[in-house]
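> A predicted structure for the sequence below; I have some questions about it.
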Amino acid sequence: MPEITIQASDGSGSFAAYLAMPKQVPAGAVVVIQEIFGVNHAMRSLSDWVADMGFIAICPDLFWRLEPGVQLTDGSKEEWDRAFELMNAFDQQKGVEDLKATLAAVRVMPGCNGRAGTMGFCLGGRLAFMMATQSDADCNISYYGVGIDGLLQDKDGIGKPLLLHIAEKDRFVPEEARKKIQAGLAGNSHAAVHVYPGVDHAFARMGGHSWDGRAATIANGRTAELLAKALG
């Protein structure tokens, strides 16, 4: 599948995005938001899966200002250390602006029906929540987003469907944080929070250290239903 180039909205340059097209168009689009490991094999595979469901999938390189083309795995301590270095240096608000630019670009691409949402994992799950509160995306899906309990002051900005998949045993989202998220979003008719019992962070990354086939299948089914409803 090809890569395309997107212009940053702040005029600072351009960045690459992995693009996967469905068999049939017109179709809705999904901006797939990377983990801390960059646009690696796992993110490209997830984008291909989204395209296989019948949507345009586009996964932008959000670390481009730090190091373009990062492709790490969770297979070694060195890669984990580098991934956390990148995450800590990453300007999340710039990332949201790049995601908005990607959303705008894909909406006018040939083959897009004009509707587009986001789906993010880990760091991307946090950014998907930020897109729910700060953008006009037609839906937003967060897989094991980190630090969302610290963003709840913006919850009134959620006006489109938001789906949160949370791992009960997530090492990066303790029970107190999970309960705060559930309570904070309980009154919002646009937000649905699902907790998956007994699984850890990254339970939906096939081949990853915490992969859980049952939880991933249930979560992905809910994802597919929302995408079909929101994006056509």
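Now that the structure is in, tell me what you want to look at. Residues are numbered from 1 along each chain as shown.
> from here on, just use CA atoms for contacts and neighbour counts.
OK.
> so where do the strands sit in the chain?
Here the chain has its strands, by DSSP state E, at 3-7, 14-20, 27-33, 56-60, 112-121, 140-143, 162-167, 191-196.
> got another, please set it beside the one above:
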Amino acid sequence: MNIQSNIADLNTPTGVMRTYIHRPTGNGKYPTVLFYSEIFQQTGPIERAAKIIASHGYAVLVPEVFHELNPIGTVLGYDDAGRDKGNADKSAKDVEGYDTDNAAMIAFVKQQAWYNGNIGAMGFCIGGHLAFRAALQPEIKGTACFYATDLHTQVIPNKPGQHSMERLSDITGELLMIWGKQDPHIPAAGRADVYKKLGDTNITFTWHEFNAQHAFMRDEGERYDPQTAMIGYQLALNLFSRTLHQ
């Protein structure tokens, strides 16, 4: 499918959130995927990943995840300065701010002529965590989390009872959890902790661990694993085909 792209600036309780929208050309109705970036916001690799999903018949929304902390349109570089700024932003934004961001996007989507009534979520790195966070919203039917950072830590500020792993009872959709076994940011013990907590619930989830590094989906840099990335896309699209076309 050919893709059209546009921008929507959404009002949230914490400020205007620029959101990039990629969807098939024409006037059809499509399922929506809320797609969450790494700490660097919508870089080239994130835009290309979003367009891959959109090309399979989805409207994909990419929000600026740190919109409160940066000028509209900010994209951080894949370098030390960008990494330091992104990690500082991650430590500064309260986790509940992502909930109001999600609510704003869901409300926006419901008003669009191209919306078919089904919403899912997907994300890489912190975006994997934010996709998991989006799954707390009752409208989210399927969520693909790629190497979701900080599900096993307290790095993202939160109030008691508001950590994502403390709100598992709010998840009603299906989860797809994908990890790299050589990822130093989410070690084996951290993955095991998340797996056990999910396994103690009635949540429907699928779990995949690959021999890959952190950011293996990012099509820039030496950690990119195109073969495994293709499998990752296929797994996500399989999830969405089952959960967002009902």
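Sure thing, it's come through. Everything quoted here is computed from the prediction, not taken from an experiment.
> picking that back up, of all the strands of structure 1, which lies closest to Ala228 of structure 1?
strand 27-33 (8.6 Å; Cα to Cα).
> residue range in structure 1 corresponding to stretch 59-69 of structure 2, please.
Using TM-score structural alignment, stretch 59-69 of structure 2 corresponds to residues 56-66 of structure 1.
> buried stuff in the matching stretch?
Going by neighbour count (16 or more other Cα atoms under 10 Å), the buried part of stretch 56-66 of structure 1 is 56-64.
> one more: stretch 224-232 of structure 1?
226-227, 230-231.
> just give me the longest helix of structure 2.
In structure 2, assigned by DSSP state H, the helix with the most residues is helix 226-243.
> which strands or helices does that one pack on?
strand 140-146, strand 174-180 (3 or more Cα pairs under 8 Å, 6 or more residues apart in numbering; DSSP states H and E).
> Tyr195 of structure 2 -> structure 1?
Aligned partner of Tyr195 of structure 2 by TM-score structural alignment: Gln182.
> what's the neighbour count on that match?
By other Cα atoms under 10 Å, the residues close to Gln182 of structure 1 number 18.
> quick check: it touching Ala191?
No: with contact taken as Cα atoms under 8 Å, Gln182 of structure 1 and Ala191 are classed as non-touching, separated by 9.8 Å.
> apart from its chain neighbours, what residue comes closest to the residue nearest the centre of structure 2?
The geometric centre of structure 2, computed from its C-alpha atoms, lies nearest to Gly123 (Cα atoms, centre = their mean), at 2.4 Å. Excluding its sequence neighbours, the residue lying closest to Gly123 of structure 2 (Cα to Cα, 6 or more residues apart in numbering) is Tyr36, at 4.4 Å.
> now the counterpart of that neighbour in structure 1: how far from Thr102 of structure 1?
Under the alignment (TM-score structural alignment), Tyr36 of structure 2 pairs with Ile33 of structure 1. Distance, Ile33 of structure 1 to Thr102 of structure 1, by Cα to Cα, to the nearest Å: 11 Å.
> one step back: got a list of what the residue nearest to the centre of structure 2 touches?
Residues near Gly123 of structure 2 by Cα atoms under 8 Å, 6 or more residues apart in numbering: 35-38, 129-131, 144-146, 148.
> what do we get in structure 1 for Asp150 of structure 2?
By TM-score structural alignment, Asp150 of structure 2 lines up with Gly147.
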